[in-house]
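Q: I'd like to go over a predicted model; first the sequence, then the structure.
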Amino acid sequence: MIKSIFTIGVASVLIAVGVNGFVLPSHLVNGGLWGISLLANYLWGYKLAITFVCLNLPIYFLAITFDLNYFFKGLLGTFISAVGINLLFPISGFFHLPLLANVVIGGLFIGTGVGMMLRIHASPGGMDLLALMVSKWFSINVGFIILLIDTAVILTGVFVLKDERMLYSLVIVGIVGIMASIMTSIKSIKVFV
């Protein structure tokens, strides 16, 4: 369990650096439940954190009936990731890179962190936990499932908000999906546990 917590901690730092250092300064949207929560905020003024918690609840109830290990590691991953993102918020705006560089570097950091968590059956949020369970049910690579879900969220954002800049979020989603697929597919990659 200590090794799992350590892995989740390192992965959370990578995710927090990717989000705060590279994605947020570019004013882009993440995929998953954070992306859906942001869209609800933009469209209807819903509170971001409350929407995120409400969207996560059904997935965690499903996880507790599916596998207690997934439930506890998912809860732990979500909590530690949220704390990491809050603690590392001051680095937002620290890096001054072109937009495309922010997108690529941010995607690599986030994708590596997400992949590390998924490899030990943890997740930084409910949508990744749902993807992990679907992956187990249907024997599909979890990174591919995350890529599909996140792409749908981003395309919805582009269509609803009519902001072409959001298309850069697809690059982030693609990189995160590829990195998560690599981290969960290649058995020789060691992730502390």
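A: That came in fine, so what should we check first?

Q: from here on, contacts and neighbour counts on C-alpha atoms
A: Noted.

Q: Now do the SS call for residue 97.
A: In the three-state summary, residue 97 is assigned as coil, counting by DSSP: H, G, I helix; E, B strand; the rest coil.

Q: Can you give me the distance of it to residue 66?
A: To residue 66, residue 97 is 43 Å away according to Cα to Cα, to the nearest Å.

Q: now residue 85
A: Between residue 85 and residue 66 the computed distance is 28 Å (Cα to Cα).

Q: Neighbour count: these two, which is higher?
A: The residue with more neighbours, out of residue 85 and residue 66, is residue 85; 19 against 12, by other Cα atoms under 10 Å.

Q: Just list the residues touching that one, thanks.
A: Listed by Cα atoms under 8 Å, 6 or more residues apart in numbering, the contact partners of residue 85 are 12-13, 15-17, 19-20.

Q: which of those tops the neighbour count?
A: Taking other Cα under 10 Å to define a neighbour, the member of the contacts of residue 85 with the most is residue 12, carrying 30 neighbours.

Q: What strand or helix carries that residue?
A: Using DSSP states H and E, residue 12 maps to helix 2-17.

Q: quick one: contacts of that helix?
A: With Cα under 8 Å, 6+ apart as the contact definition, helix 2-17 has outside contacts at 76-77, 80-81, 84-85, 88-89, 91, 106, 109-114, 116-117, 120, 122, 124, 191-193.

Q: for comparison:
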Amino acid sequence: MIFLTIGALFMATGLEIFLVPNHVIDGGVTGISIMLSHITGWKLGIFLFLLNLPFVYLGYKQFGKTFALSTIYGIIMLSIFATFFHPIPPFTEDLLLATIFGGIFIGVGVGLVIRNGGALDGTEVLSIVITRKTPLSLGQIIMFINVFILGSAGFVYSWDRAMYSILAYVVAAKAIDIVVAGMEGSKSVWIISDEATEIGNAITNRLGRGVTYLAGEGAFTGNDKKVIFCVITRLEESKLTGIIEDIDPSAFLAIGDISEVRGGRFKKKNIH
């Protein structure tokens, strides 16, 4: 609940302190609610609650009662913080700065809530359902949905505000992916060394990661080589390079990002 509250606080800050006062909207149900509130003059909180109800039910059916209650709590806290922040003047009237920092605050807030088993917007619930069935990331799916919603801001405000709104969510989508993956983002590691066995044992004993030895052959020398393959998290990258530096500074090392890891004994925190 602490992280759900912090996430709602960050999103409310991005909305009321940066975006909404500069007529740059958020995406998803929140963006639709902002535009309907602007058109009708009704309270923003009314639309946030009513329009999110169907998606809360979807979350309940797909993920259970805990997810639904977490989402309801997050939306209520978002409404409270947004109401509290509404009278506060914006930190900046520079559109570019407001767009970038508003997107960052929203992305961090949304990411924190998703990582801790809830959602702040109905489209996030829908995106979590979709991402289970496709190789796309949460940020990519949310951005795809919001391009259409944010584009409609051109009819309500102006077309330059619509473009700034899309830019804000590009920033937010990237921030969501970073926070959801966190420092646990996976990396693949390939190591070629004459001390492969010692390095492999050190990785297993000091990092607790399993390694796989592959048979390789140098194309130039024709010599047989033992190749180490393993998967680590971002937090473990510096430890791994330190291990290799200690054992064989001349070892060949290649590290790459991995979008998804399944099976085996690789353990990674689940976002739900």
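A: Great, that's in hand. Keep in mind it's a predicted model, so treat the numbers as computed, not measured.

Q: re earlier: now the contacts of helix 2-17 of the first structure: which count as buried?
A: When burial is judged by neighbour count using 16 or more other Cα atoms under 10 Å, the buried members of those are 76-77, 80-81, 84-85, 89, 106, 109-114, 116-117, 120, 122, 124, 191.

Q: Can you show me the helices along the stretch 1-150 of the second structure?
A: Assigned helices in the stretch 1-150 of the second structure, in chain order: 2-13, 28-40, 44-63, 65-85, 95-115, 122-131, 138-151 (criterion: DSSP state H, counting those that start in this stretch).

Q: What degree of burial does the closest residue to residue 217 of the second structure other than its chain neighbours show, as a neighbour count?
A: Spatial nearest neighbour of residue 217 of the second structure, chain neighbours left out: residue 224 (4.5 Å); criterion: Cα to Cα, 6 or more residues apart in numbering. Residue 224 of the second structure is surrounded by 12 other residues when neighbours are defined as other Cα under 10 Å.

Q: so residue 224 of the second structure touches residue 214, yeah?
A: No - counting by Cα atoms under 8 Å, no contact exists between residue 224 of the second structure and residue 214, whose distance comes to 10.6 Å.

Q: coming back round to it: would you convert the helices of the stretch 1-150 of the second structure into a markdown table that also reports distance to residue 246 of the second structure?
A: Formatted as a markdown table, the entries for these read as follows, by distance: least, Cα to Cα, whole Å:
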| stretch | distance to residue 246 of the second structure |
| --- | --- |
| helix 2-13 | 39 |
| helix 28-40 | 50 |
| helix 44-63 | 46 |
| helix 65-85 | 46 |
| helix 95-115 | 36 |
| helix 122-131 | 41 |
| helix 138-151 | 39 |
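
Q: for those helices, which one ends up most surrounded?
A: Per-stretch averages of neighbours, counted by mean count of other Cα atoms under 10 Å, single out helix 95-115 among these, with a mean of 25.

Q: If you count contacts, what does the lengthiest strand in the second structure end up packed against?
A: Longest strand in the second structure, counting residues (DSSP state E): strand 224-233. For strand 224-233 of the second structure, the packing partners by 3 or more Cα pairs under 8 Å, 6 or more residues apart in numbering; DSSP states H and E come out as strand 186-192, helix 196-202, strand 212-217.

Q: can you give me how far that strand is from the chain middle?
A: Averaging C-alpha positions (Cα atoms, centre = their mean, to the nearest Å) puts strand 224-233 of the second structure 29 Å from its chain's average.

Q: And for stretch 123-130 of the first structure?
A: Counting by Cα atoms, centre = their mean, stretch 123-130 of the first structure comes out at 7 Å from the chain centroid.

Q: so where in the second structure does that stretch end up aligned?
A: The alignment of stretch 123-130 of the first structure onto the second structure (TM-score structural alignment) covers residues 119-126.

Q: Give me the angle between the helix ranked longest in the second structure and helix 28-40.
A: Using DSSP state H, we find that the single longest helix of the second structure is helix 159-181. An angle of 150 degrees separates the directions of helix 159-181 of the second structure and helix 28-40 when computed by axes from the mean of the first three to the mean of the last three Cα atoms, to 10 degrees.
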